[in-house]
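Enquirer: Fold the stuff below for me.
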Amino acid sequence: MEHVAFGRTGLRVSPVTLGCMSYGDPARGAHPWSLDEESARPFIRRALEAGINFFDTANVYSDGTSEEIVGRLLNEYADRDDIVLATKVFGRMRPGPNGGGLSRKAIMTEIDHSLRRLGTDHVDLYQIHRWDPRTPIEETVEALHDVVKAGKARYVGASSMYAWQFAKALKAAELNGWTRFASMQNHYNLLYREEEREMLPLCADEGIAVLPWSPLARGLLTREWGAETERTRGDAFGGTLYRDEDRAIVDAVGAVAEGRGVPRARVALAWLLRNPAVTSPIVGATRPHHLEDAVAALSLELTGDEAAALERHYTPRPVAGH
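Expert: All right, here's what the predicted structure looks like:
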């Protein structure tokens, strides 16, 4: 696997990231479909064998147990210096007025808890998990800068927000000499392309790595329309992101996949990877073929006609996922 530049930094990452929201205690948090440690083990091992060096989790996934499981398995199977480990901060982790958010107190508290759960003295990428309207962005960016200077994170990143908000965060860092955001983890796939209007051009212009989450639209792009899984039945957030009109796009993915003789997931990921602004889509894996399809998509080149067929039915829609 050929690794790619992480935005304007010197860091090199795999062109596919293993999203670790899928791994955690299913009895804790909001992901009852998540895999426990023994079930997650083969996926971490196979990802490493395939050349994936980038692993993304968050403090809030499965109430912190995702970090615990991912940390233990990576410590078992990998050399810490060979992997790029990312986590996030923002979501509520405990009751009380300071149990979440992006205040200095929350960030300084949560980085230490994340490091303890992950079993490491630093993360490679520390990301704000959304925009916090209650905290001045200057407070957040300075706190992140201090986390980096303390050696607890190597780079900082952001996730879904409006482009004007991200521009404001970048400017705050520039004006004060604080650590610059290196990445944007945003909602982008064939069923949700609103990021093409402002966020992706901003990231391309600023040299920001783009790490799309839900690149397969919670699995909708991998199967026939209307098919249910254990995750779709328990994924309340996913139910707010897409709409019935998306069936035409899903059918187009199926047609291209049938014509190529490959699984739909490979086609949907190959389309995403055509965009030069995209650095490394975050792919979840709960079955062996999920990882195999993600890796195989790297070598699938769609024709212009195929890409046009996939894009033809898209219509503008409200912002979703912030």
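
Enquirer: okay, CA-based contacts and neighbour counts for the rest of this
Expert: Will do.

Enquirer: residue boundaries of the strands in the protein?
Expert: Per DSSP state E, the chain carries strands over the ranges 4-5, 12-13, 17-19, 54-56, 84-89, 123-128, 153-159, 181-185, 209-210, 282-284.

Enquirer: ok, now which ones touch the residue nearest to Gly151 when sequence neighbours are not counted?
Expert: In space, and not counting its chain neighbours, Gly151 is closest to His122: 6.6 Å by C-alpha to C-alpha, 6 or more residues apart in numbering. By C-alpha atoms under 8 Å, 6 or more residues apart in numbering, the contact set of His122 is Leu115, Gly151, Lys152, Ala153, Arg154.

Enquirer: Tabulate the strands of the chain in JSON lines, adding columns for distance to Leu73.
Expert: What follows is the strands of the chain, written out as JSON lines (distance: least, C-alpha to C-alpha, whole Å):
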{"stretch": "strand 4-5", "distance to Leu73": "24"}
{"stretch": "strand 12-13", "distance to Leu73": "19"}
{"stretch": "strand 17-19", "distance to Leu73": "13"}
{"stretch": "strand 54-56", "distance to Leu73": "11"}
{"stretch": "strand 84-89", "distance to Leu73": "12"}
{"stretch": "strand 123-128", "distance to Leu73": "15"}
{"stretch": "strand 153-159", "distance to Leu73": "20"}
{"stretch": "strand 181-185", "distance to Leu73": "24"}
{"stretch": "strand 209-210", "distance to Leu73": "26"}
{"stretch": "strand 282-284", "distance to Leu73": "16"}
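
Enquirer: Next, the second sequence, to be compared with the first:
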Amino acid sequence: MPRTPLPSSAKDYTPAGLDRKNIVDVRSEPDTELARYRILSPKAGVRVSPLSLGSMSLGDQWTGWMGGKLSPNESEKLLDAFYEAGGNFIDSANNYQDEQSEMIIGEWMEKRGVRDEIVLATKYTAYSMYRKEGRQKGVGVNYMGNHVSDSLKKLRTSYIDILYVHWWDYTTSVEEVMLGLNDLVREC
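Expert: The predicted structure is shown next:
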């Protein structure tokens, strides 16, 4: 097959298959206010919907305690409605609905194939199912990795966009927690 000759100068060069009008991705106005994304932090460049969907009620393990409950099917309908309206920022925690909330979100993202479109925040805390197993001793470095690893599995993802310490345990120093969080970021 003969090779296409190179242009004689840069002014004659046009990349194959590129329409010069579409070099800059100009987006149309969003359909909803929820789709009018904002920069979450000037140092991170993360674009999020103006409202985050809190997921404390996604699941049915907390009957009548701290909020509400939605069956997994109802939870998926809520997630669909939020996403279809332009929402992309979901907040969860390792202990919501005795860990069911993260599982529902993970299954939903996997079924829809939307993980890369979602800004996913989750929290870890000493108050979780670990207390039943005797594994949990606080929010320190020794347990931070367990929490994050378990959340990644439940959320069916290889990364978490934002990680919060949910409740302070008052036995772990600020320095230990911050160094541990920094180490987690460096591991990614």
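
Enquirer: TM between them?
Expert: For this chain pair, the superposition-based TM-score is 0.73 by TM-score structural alignment, normalised by the length of structure 2; 151 aligned residues with a C-alpha RMSD of 2.1 Å.

Enquirer: picking up where we left off before, now render the strands of structure 1 as CSV, adding mean neighbour count and distance to Glu258 of structure 1.
Expert: Listed next are those as CSV, based on neighbours: other C-alpha atoms under 10 Å; distance: least, C-alpha to C-alpha, whole Å:
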stretch, mean neighbour count, distance to Glu258 of structure 1
strand 4-5, 15, 30
strand 12-13, 18, 31
strand 17-19, 23, 26
strand 54-56, 24, 31
strand 84-89, 24, 35
strand 123-128, 25, 38
strand 153-159, 23, 34
strand 181-185, 25, 31
strand 209-210, 26, 29
strand 282-284, 25, 22
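
Enquirer: OK, contacts around the most centrally placed residue in structure 2?
Expert: Using C-alpha atoms, centre = their mean, the residue of structure 2 that lies closest to the mean C-alpha position is Leu120, 1.2 Å off. By C-alpha under 8 Å, 6+ apart, the residues touching Leu120 of structure 2 are Phe89, Ile90, Asp91, Ser92, Ile160, Asp161, Ile162.

Enquirer: That one corresponds to which position in structure 1?
Expert: In structure 1, Leu120 of structure 2 lines up with Leu85, judged by TM-score structural alignment.

Enquirer: Tell me how far that match lies from His122 of structure 1.
Expert: The gap separating Leu85 of structure 1 from His122 of structure 1 is 9 Å, by C-alpha to C-alpha, to the nearest Å.

Enquirer: Ok, Pro42 of structure 1 next?
Expert: Counting by C-alpha to C-alpha, the separation of Pro42 of structure 1 from His122 of structure 1 is 25 Å.

Enquirer: list the contacts for Asp161 of structure 2?
Expert: Residues counted as contacts of Asp161 of structure 2 (C-alpha under 8 Å, 6+ apart) are Val119, Leu120, Ala121.

Enquirer: Let's have the residues you listed in JSON lines, adding distance to Ile105 of structure 2.
Expert: Shown next, in JSON lines, are those (distance: C-alpha to C-alpha, whole Å):
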{"residue": "Val119", "distance to Ile105 of structure 2": "12"}
{"residue": "Leu120", "distance to Ile105 of structure 2": "10"}
{"residue": "Ala121", "distance to Ile105 of structure 2": "11"}
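
Enquirer: Just give me which of these are shared by structure 1.
Expert: On the basis of both residues aligned by TM-score structural alignment, their matches' C-alpha atoms under 8 Å, what survives of the contacts of Asp161 of structure 2 in structure 1 is Val119, Leu120, Ala121.

Enquirer: from those, which is closest to Met66 of structure 2?
Expert: Lowest distance from Met66 of structure 2 to the kept ones among the contacts of Asp161 of structure 2 (C-alpha to C-alpha) belongs to Ala121, with 19.6 Å.

Enquirer: how near is that closest one to Asp98 of structure 2?
Expert: 17 Å.

Enquirer: how about Ile160 of structure 2, what's its match in structure 1?
Expert: Checking TM-score structural alignment: Ile160 of structure 2 goes with Val123.

Enquirer: Please name the nearest non-neighbouring residue to that match.
Expert: Excluding its sequence neighbours, the residue lying closest to Val123 of structure 1 (C-alpha to C-alpha, 6+ apart) is Ala153, at 4.8 Å.
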